[in-house]
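Undergrad: pasted the sequence and its predicted model underneath.
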Amino acid sequence: MTEHDTRHRVTVIGGGYAGTLAANHLRMRADVDITLVNPWPDFVERVRLHQFVAGTGDATIDYGTLLGEGIQLVVDSATRIDTAARVVRLASGRALSYDYVIYAVGSTATISSSVPGAAEFAFPVAEFEAARRLRARLAELPVDAPVTVVGGGLTGVETAAELAEQGRTVTLVCGGTLVSSWSAPGRRYVARWLSRHGVTVLEADVVTEVGPDAVVLADGAVRSSALTIWATGFGVPGLAAESGLRTDTLGRLLTDETLASVDDDRVVAAGDAAAPSDQPLRMSCQAAGALGAQAANTVLSHIAGTPPAVIDQALTGSCVSLGRHAAVRQLARRDDTAVNLYVGGRLGAAIKEFTCKVGVSRIRREARKPGSAVWVRGGRRLEQSASAARAVTFP
């Protein structure tokens, strides 16, 4: 038996919260060769992209401080998972042979193709390259130039609040209830903060057209907008479907309850792009890191020849930043259903900052001590239809 025969090759596609933690977790076995494929040379803290856009914080971290010894980082994009040949094909033309793949490609910004002008004139905020373009455009505008943020979820609120705190003139078009997945008390707190800081909130209005210097609402009203930011939701990369693997309607990889693809159990999903039993968890770094560890456990079980465990994952609420000095932590039951309890103000801001740091420190701890990851368990995995319907909010 050769040395190659005794080793196991695992390619992790995607270097976000799920993929990076999964790569570190795989080091629980010394006979696993781990390759992490990511389009960017640095780790992106997506929960800080609104800060990056506003110039109030950074959003990238050197992978050298996050990855455990022996993990090979390949800065490239996967274009196809060839399950027959067991290779991951890359944009550079390179092909990586694998025994197992962890599919952690994350989520992407989306701009509705049904809204004229949106793809041409609106700026998404949920990915690093898009956020960098948005930051550059924002820097060109005078501080009193009108800015429209489209989307009343967590990303839209955080972006609107960050800019408003800097004195910018911001309109937030929600297209429905502000932070609709939250409790009424939590929503009221956010609405009051936005009002105090001059944000015009249009809950029931919908943007039907975007121009270079204006937006049109459903009632025909035209509002001046020197910059329109699109934050209505998230999609996922098309890699799974393009590789011939079954996906849900959004494009997330369909898996069983161990996160293994329903088409090929050598492909195991984690994070925003996973749809276990067609009941995906809410897109969030809270879920992603834990799913990364559980996906790695599934691979390790396959290598060991033991039955993998079904996932056990709870979500217990979410946070939203309101500028640099306030935030809200909305509490929830383990099935991610909001309760009428929240923590706001400076204490909320401290909790939000702690939460952001925990996401990164968990990855670093896993690099130092593989297998150390912990997460909240006890979620009702197969009865999450309400949570699944909210799977487009971030963080």
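TA: Here it is on my side, so go on.
Undergrad: please count neighbours and contacts with C-alpha atoms only from this point.
TA: Fine.
Undergrad: report the buried residues of stretch 242-258.
TA: In terms of neighbour count (16 or more other CA atoms under 10 Å), stretch 242-258 has its buried residues at Leu245, Arg246, Thr247, Asp248, Gly251, Arg252, Leu253, Leu254, Thr255, Asp256, Glu257, Thr258.
Undergrad: which of those sit farthest apart?
TA: Maximum pairwise distance in these, criterion CA to CA, is 18.7 Å, between Gly251 and Thr258.
Undergrad: go through stretch 72-91 and flag the buried ones.
TA: When burial is assessed from 16+ other CA under 10 Å, stretch 72-91 yields the following buried residues: 73-83, 86-90.
Undergrad: coming back round to it: closest one to Gly292 out of the buried residues of stretch 242-258, please.
TA: Of all the buried residues of stretch 242-258, Thr258 has the smallest distance to Gly292: 11.6 Å, by CA to CA.
Undergrad: second one coming, line it up with the first:
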Amino acid sequence: MTEHLTAKKVLVVGGGYAGVIAANRLRSRGDIDITLVNPRPEFVERLRLHQLAAGTGDAAIDFGTLLGDGIELVVDSAEHIDTAARTVRLASGASLAYDYLVYAVGSTGATPASVPGAAAFAFDVAELEPARRLRARLDRLPADAPVTVVGGGLTGVETAAELADQGRTVTLVCGRTLAPYLSEPGRRYVAGWLKRHRVTVIEGENVAEVRPDAVVLSGGGQRPSALTVWTAGFAVPGLAAASGLRTDEIGRLLTDETLTSVDDDRIVAAGDCAAPSGRALRMSGYAAGPLGARAADTVLSRIEGTEPAVIDLAFTGACLSLGRRAGIRQLGRKDDTMVDLYIGGRLGALIKELTCRFAVSKRIRLEARRPGAMIWPKGGPRDLRPAVRERSGQSS
């Protein structure tokens, strides 16, 4: 009874890669009551949402198979954080108290209001429900109907490739350039695969308007489009800003290098929604896991009265799928810049698939079985990264 009365309440808001790892890792202490708040009872494998949309895979896993014993799952949405009272108001009207809060709300699609018709007619693949709606729309679409994918980043390339691999007629509108995050040899490999699969790639132009049956390009041209998928950019839920916490220009919580909010040392951020020192790391499944673990470690340090460690994450590159039979593993330096070396073809596809499995089985489930067991590459100097931070959106 004494242990229950003295237990610290830690509330994790958001059940993505970062939030689930943080919740599982917090179990390394037995005197913490852990509650995970998430809008749905399923964990979403965002690395597979393009597969879900194309009908080549699933992306939802029951939380019961991922969360360690003792973690309470509350299926609800957080609407406001009262930092003075240390409570979170939920959409249902309920309120949850906390001693520490892990802010792990992730990121969402960013369909721009400035592009006429985009919000009304374009689909996205950034979250589970939009991906399912896109899947349903594709099921009703004739196989030869023209499809436009907007955004030449890794998500756009994977989505376009997945649809083209099924024989769809696809146009990929890249903006400035195709797959800018990759090295030049990596971009050439991706461009070659897309060309062989009859994907029309448009570089140097943006989509200026989305219509029900067409897209209008910034250069004035128009292309038929029975379905338009928007993957250009990501946004962050507005919970932090709505709660009076300072954020960067797209809504990521401003923190120090230990991921602690600059406004409240009881709030620690993790994943895509964190902006340490105003210089967020690349939005990615790769970074989400270590950031979730580091956020949990920061909370544990504060409970123990010790100084939290700062972020120390080295990048190794990225990988993406090109349909179900090809892919690319782009190699990179620790500072998240790329080298002119990649692995393509079937081996590249295998590496991407193993990466997706690793994120769940070797990271999330490992932490559920053995809290504190997760390790990650270190030695990536923070001072070298600002220039490459915003080159791409979600990637593995």
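TA: Nice, thanks for sending it over. Computed from a predicted structure; not experimentally measured.
Undergrad: what's the closest of the buried residues of stretch 72-91 of structure 1 to Ala293 of structure 1?
TA: When the buried residues of stretch 72-91 of structure 1 are compared against Ala293 of structure 1 (criterion: CA to CA), the nearest one is Leu73, at 18.4 Å.
Undergrad: just checking, that closest one touches Thr35?
TA: Yes: counting by CA atoms under 8 Å, Thr35 is a contact partner of Leu73 of structure 1 at 6.0 Å.
Undergrad: which strand or helix spans the residue lying closest to Ile71 of structure 1 once chain neighbours are set aside?
TA: For Ile71 of structure 1, ignoring the flanking residues on the chain, the nearest one in space by CA to CA, 6 or more residues apart in numbering is Ile34 at 5.2 Å. Per DSSP states H and E: Ile34 of structure 1 is located in strand 32-38.
Undergrad: just give me the mean distance for that strand relative to structure 2.
TA: Aligned to structure 2 and superposed, strand 32-38 of structure 1 gives a mean residue distance of 0.3 Å (mean CA distance after the TM-score superposition for structure 1).
Undergrad: what about the residue nearest to Ile71 of structure 1, how many residues nearby?
TA: By other CA atoms under 10 Å, 23 other residues sit near Ile34 of structure 1.
Undergrad: then Asp297 of structure 2?
TA: Every residue meeting other CA under 10 Å relative to Asp297 of structure 2 is counted, giving 21.
Undergrad: then Pro308 of structure 1?
TA: Pro308 of structure 1 has 19 nearby residues by other CA under 10 Å.
Undergrad: can you find the partner of it in structure 2?
TA: The equivalent of Pro308 of structure 1 in structure 2 is Pro308 (alignment by TM-score structural alignment).
Undergrad: residues contacting its match?
TA: Taking CA atoms under 8 Å, 6 or more residues apart in numbering, we find Pro308 of structure 2 in contact with Thr258, Asp297, Thr298, Val299, Ser301, Arg302.
Undergrad: counterpart of Arg324 of structure 2 in structure 1?
TA: Checking with TM-score structural alignment, Arg324 of structure 2 has Arg324 as its match.
Undergrad: quick one, what contacts that match?
TA: Glu162, Ala349.
Undergrad: roughly how far does it sit from Leu163 of structure 1?
TA: Going from Arg324 of structure 1 to Leu163 of structure 1 by CA to CA, to the nearest Å gives 10 Å.
Undergrad: before we move on, what about Gly151 of structure 1?
TA: Applying CA to CA to Gly151 of structure 1 and Leu163 of structure 1 gives a distance of 15 Å.
Undergrad: ok, residues contacting the longest helix along structure 2?
TA: For structure 2, the helix that runs over the most residues, judged by DSSP state H, is helix 285-304. With contacts defined as CA under 8 Å, 6+ apart, helix 285-304 of structure 2 is touched by 17-23, 25-26, 46-47, 100, 102, 104, 258-260, 268-272, 281, 307-309, 311, 313, 359, 363, 372, 374-376, 394-396.
Undergrad: just the buried ones from the residues you listed, in PyMOL syntax?
TA: Command for PyMOL that selects the buried part of the contacts of helix 285-304 of structure 2, burial taken from 16+ other CA under 10 Å:
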select buried, resi 17+18+19+20+21+22+23+25+26+46+47+100+102+104+258+259+260+268+269+270+271+272+281+308+311+313+359+363+372+374+394+395+396
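Undergrad: from the contacts of helix 285-304 of structure 2, which ones fall inside strands?
TA: The strands, defined by DSSP state E, take in Tyr100, Val102, Val268, Ala269 from those.
Undergrad: contacts only, for the last one.
TA: When contacts are counted by CA under 8 Å, 6+ apart, Ala269 of structure 2 touches Val102, Tyr103, Ala104, Leu253, Thr255, Leu259, Thr260, Ser261, Ala295.
Undergrad: one step back: distance of the residue nearest to Ile71 of structure 1 relative to Arg364 of structure 1?
TA: 17 Å.
Undergrad: show me the helices in structure 1, by range?
TA: Counting by DSSP H, the helices of structure 1 are 17-25, 49-54, 118-121, 128-140, 154-165, 184-196, 239-242, 285-304, 345-368, 385-388.
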